[in-house]
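Enquirer: heads up, no residue letters with this:
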């Protein structure tokens, strides 16, 4: 849903689905100039967003579909280092260091995938 805030400001919000993910983007089209027989409109598109922002197995560094002791050992091995691949938080951009923020996400995923 795109809501007009006034002054040319719009906010797009999509609710989280009950399960799975939803992806969305916003495309704005403004009328452009006519150059001869052709009309050129202006198209602006936002980045793609996915909700919820959480990814399953994001802390499964070994890619064995289990977040377990072997993944914890990897996280410990890069602790307080600049390691973008293991930098889980803040989401999307990271903060350039593996620290307690990343461990917090890791702990939420602990034993994920194990029966």
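Expert: Good, I have the coordinates. A quick note: this is a predicted structure, and the numbers were derived from the prediction, not measured.
Enquirer: contacts and neighbour counts: CA atoms only from here.
Expert: Will do.
Enquirer: Could you name the helices and strands sitting against the helix or strand in which residue 50 is found?
Expert: Assigned by DSSP states H and E, residue 50 falls within strand 49-51. Where contact means 3 or more Cα pairs under 8 Å, 6 or more residues apart in numbering; DSSP states H and E, strand 49-51 is packed against strand 22-24.
Enquirer: any idea which helix or strand comes after the strand it packs on?
Expert: strand 27-35.
Enquirer: what's in contact with the helix or strand following that following strand?
Expert: Once strand 27-35 ends, the next helix or strand along the chain (criterion: DSSP H and E) is strand 38-45. Contacts with strand 38-45, where a contact means Cα atoms under 8 Å, 6 or more residues apart in numbering, come from 25, 26, 27, 28, 29, 30, 31, 32, 33, 34.
Enquirer: who wins for neighbours among these?
Expert: residue 26 (15 neighbours; other Cα atoms under 10 Å).
Enquirer: buried ones in the strand holding residue 50?
Expert: For strand 49-51, burial by neighbour count (16 or more other Cα atoms under 10 Å) applies to residue 51.
Enquirer: Put this next to the first one:
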């Protein structure tokens, strides 16, 4: 891997401090408030992804609330245990996406 493409040298010390902070936090309330405000500003930049996530969460909550748990378990079981003739030879889109992500060993220096 080419280390010149890595952004490990450009990490701000505050981000490293946030990453290695304990749980519950050992920092002051002002530092935690600053981190929360930074997270809100980053999440507020991509309103399309945020709105899609909220709509998906709301729809799944409504479906799971209106459907008995036994029916959800039955449908899930029937989907995973379907006949091989009805299965696609290609992996699903989410599993294909996660399989193609780089491993942690690829991003280490």
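Expert: Here it is on my side, so go on. Please read all numbers here as calculations on a predicted model, not as lab measurements.
Enquirer: Just give the TM-score of the two.
Expert: Overlay of the two chains. TM-score (TM-score structural alignment, normalised by the length of the second structure): 0.23; 50 aligned residues with a Cα RMSD of 5.5 Å.
Enquirer: Figure out the helix or strand that residue 106 of the second structure lives in.
Expert: Going by DSSP H and E, residue 106 of the second structure is in helix 104-107.
Enquirer: by contact count, what packs against that helix?
Expert: Going by 3+ Cα pairs under 8 Å, 6+ apart, helix 104-107 of the second structure lies up against no helix or strand.
Enquirer: What are the buried residues along that helix?
Expert: Per 16+ other Cα under 10 Å, helix 104-107 of the second structure contains no buried residues.
Enquirer: All the helices of the second structure, in order from the start?
Expert: 13-19, 29-45, 47-66, 69-80, 93-100, 104-107 (DSSP state H).
Enquirer: What is the three-state secondary structure of residue 10 of the first structure?
Expert: strand (DSSP: H, G, I helix; E, B strand; the rest coil).
Enquirer: Please name the nearest non-neighbouring residue to it.
Expert: Distances taken as Cα to Cα, 6 or more residues apart in numbering place residue 4 nearest to residue 10 of the first structure, at 4.6 Å, with adjacent residues excluded.
Enquirer: gap between the one you found and residue 75 of the first structure?
Expert: The spacing between residue 4 of the first structure and residue 75 of the first structure, counted by Cα to Cα, to the nearest Å, is 44 Å.
Enquirer: Also residue 33 of the first structure?
Expert: For residue 33 of the first structure relative to residue 75 of the first structure (Cα to Cα), the value is 55 Å.
Enquirer: Settle it for me: which of residue 4 and residue 75 of the first structure has more neighbours?
Expert: Set residue 4 of the first structure next to residue 75 and count neighbours by other Cα under 10 Å: residue 75 wins out with 21 against 10.
Enquirer: so is the more buried one in a helix, a strand, or just coil?
Expert: Residue 75 of the first structure - assigned by three-state DSSP - is helix.
Enquirer: What's the separation between the nearest residue to residue 29 of the first structure once chain neighbours are set aside and residue 6 of the first structure?
Expert: The shortest distance from residue 29 of the first structure to any non-neighbouring residue, by Cα to Cα, 6+ apart, is to residue 43 (4.6 Å). Distance of residue 43 of the first structure to residue 6 of the first structure, computed by Cα to Cα: 20 Å.
Enquirer: same deal with residue 40 of the first structure?
Expert: 26 Å.
Enquirer: between these two, which one's more packed in?
Expert: Neighbour count, other Cα under 10 Å: between residue 40 of the first structure and residue 6, residue 40 has more, with 11 against 7.
Enquirer: Between the two ends of stretch 59-72 of the second structure, how far is it?
Expert: 15 Å.
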